[in-house]
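Colleague: Fold the stuff below for me.
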Amino acid sequence: MPDAKLIPAHPEPPLLPLPYPLPLTRAGLSGFPSPAQDYEGRTLDLNERLVKRPASTFFMTVTGDSMEAFGIAEGDLLVVDSAIEPRPGHILVASVEGELVVKRYEVLDHRPYLASGNPSYRPIPAADLECQAWGVVRAVIHEYSV
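Modeller: A predicted model of the protein is given here:
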């Protein structure tokens, strides 16, 4: 990911409430209710849902196929929080020898590794290289081509 572009979250994102229907079960009703009835009074703001700490959150687009087994594909948008302390099992954005990578943080035989979700790529021994975690991936946004 040498050409990765980090896009910081807006420090005070504007509210953008979107319709967020409640899944309602109807029984014993005759006729057809209004489709708009499911949308009454409930909204979802993606900033509120995905950006917990605007000052430490940034976005980046994924290149490559190393994380496909973890549900992260080329072109996906990552929501990354640099204030989260990395723990084993977290998906990280890290700088390894000056190159940005997206990998899963694992501890194998008491040593830290950055692992891919693709068997074609070997785990990276984090202790043996110049490696710095930039943040933990909080969300992956995958768009379908339509």
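Colleague: contacts, neighbours, all on C-alpha from now
Modeller: Noted.
Colleague: buried stuff in stretch 102-115?
Modeller: Across stretch 102-115, burial judged by 16 or more other CA atoms under 10 Å covers Val102, Lys103, Arg104, Tyr105, Glu106, Val107, Pro112, Tyr113, Leu114, Ala115.
Colleague: and this one, so I can compare the two:
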Amino acid sequence: MRLHDVPFELVPCEVPFFLVHTPAGFPSPAQDDMQEPIDLGAWLVEHPAASYVMRVEGRSMAGAGINDGDLLVVNRAKAPRSGAIVIALVHGERTLKRLRFVEGRHWLIPEAEGFADILVDEHVEIWGTVVGVARKLA
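Modeller: Now for the predicted structure:
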């Protein structure tokens, strides 16, 4: 899996925000209550100075719902914990994997068949925790 830097500038992007939850079935026209607009950038990026966006290339995290071409919001200020999806530098190459603590050791675990687990050792540096995924559906 390869990751590419995406130019990142946090600019306000307010869109309407509906107070009611949206069912996956037929919508009710009676439920049109709206809150104040929401700024998607501020909602996704809690720490702008410590955050960046990357584009995914590959399929090793497809089981986690992260697909080729998706944009990742990565927060370097958020401490990585077992179970978190992280960006790591392994022997100079960036990779996207789930961090797991197993039998006293940290591992980077892919979420697709055909990819190997990676032991976190002195050749691995965690670059940040993934806090958001974005993709266009249409």
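Colleague: where does the TM-score land?
Modeller: Once superposed, chain against chain, the TM-score is 0.84 (TM-score structural alignment, normalised by the length of the second structure); 131 aligned residues with a CA RMSD of 2.1 Å.
Colleague: which among the buried residues of stretch 102-115 of the first structure gets closest to Leu6 of the first structure?
Modeller: Leu6 of the first structure lies nearest to Val102 out of those, by CA to CA, at 12.8 Å.
Colleague: Nearest spatial neighbour of the closest one, chain-adjacent residues omitted?
Modeller: The shortest distance from Val102 of the first structure to any residue that is not its chain neighbour, by CA to CA, 6 or more residues apart in numbering, is 4.6 Å, and that residue is Val93.
Colleague: Using the three-state scheme, assign the one you found.
Modeller: Under DSSP: H, G, I helix; E, B strand; the rest coil, the three-state class of Val93 of the first structure is strand.
Colleague: could I get the buried residues of stretch 102-115 of the first structure as JSON lines with distance to Leu77 of the first structure?
Modeller: Below are those laid out as JSON lines (distance: CA to CA, whole Å):
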{"residue": "Val102", "distance to Leu77 of the first structure": "12"}
{"residue": "Lys103", "distance to Leu77 of the first structure": "15"}
{"residue": "Arg104", "distance to Leu77 of the first structure": "17"}
{"residue": "Tyr105", "distance to Leu77 of the first structure": "19"}
{"residue": "Glu106", "distance to Leu77 of the first structure": "23"}
{"residue": "Val107", "distance to Leu77 of the first structure": "26"}
{"residue": "Pro112", "distance to Leu77 of the first structure": "26"}
{"residue": "Tyr113", "distance to Leu77 of the first structure": "24"}
{"residue": "Leu114", "distance to Leu77 of the first structure": "20"}
{"residue": "Ala115", "distance to Leu77 of the first structure": "20"}
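Colleague: Pro23 of the first structure against Tyr39, yeah?
Modeller: No. Counting by CA atoms under 8 Å, Pro23 of the first structure stays clear of Tyr39, with 9.8 Å between them.
Colleague: Which of the two has more residues huddled nearby?
Modeller: Relative neighbour count places Tyr39 above the other of Pro23 of the first structure and Tyr39, with 15 against 8, counting by other CA atoms under 10 Å.
Colleague: now for Trp107 of the second structure: what does it line up with in the first structure?
Modeller: Trp107 of the second structure maps onto Tyr113 in the first structure, with residues paired by TM-score structural alignment.
Colleague: Which helix or strand contains that match?
Modeller: Secondary-structure element containing Tyr113 of the first structure, defined by DSSP states H and E: strand 111-115.
Colleague: quick check: the helix or strand that that strand is followed by aligns to which part of the second structure?
Modeller: As assigned by DSSP H and E, the chain's next helix or strand after strand 111-115 of the first structure is strand 124-125. For strand 124-125 of the first structure, the aligned range in the second structure is residues 118-119, judged by TM-score structural alignment.
Colleague: how far apart are the matching stretch and its match in the first structure?
Modeller: Compared with the first structure after fitting, stretch 118-119 of the second structure has a mean deviation of 0.7 Å; criterion: mean CA distance after the TM-score superposition for the first structure.
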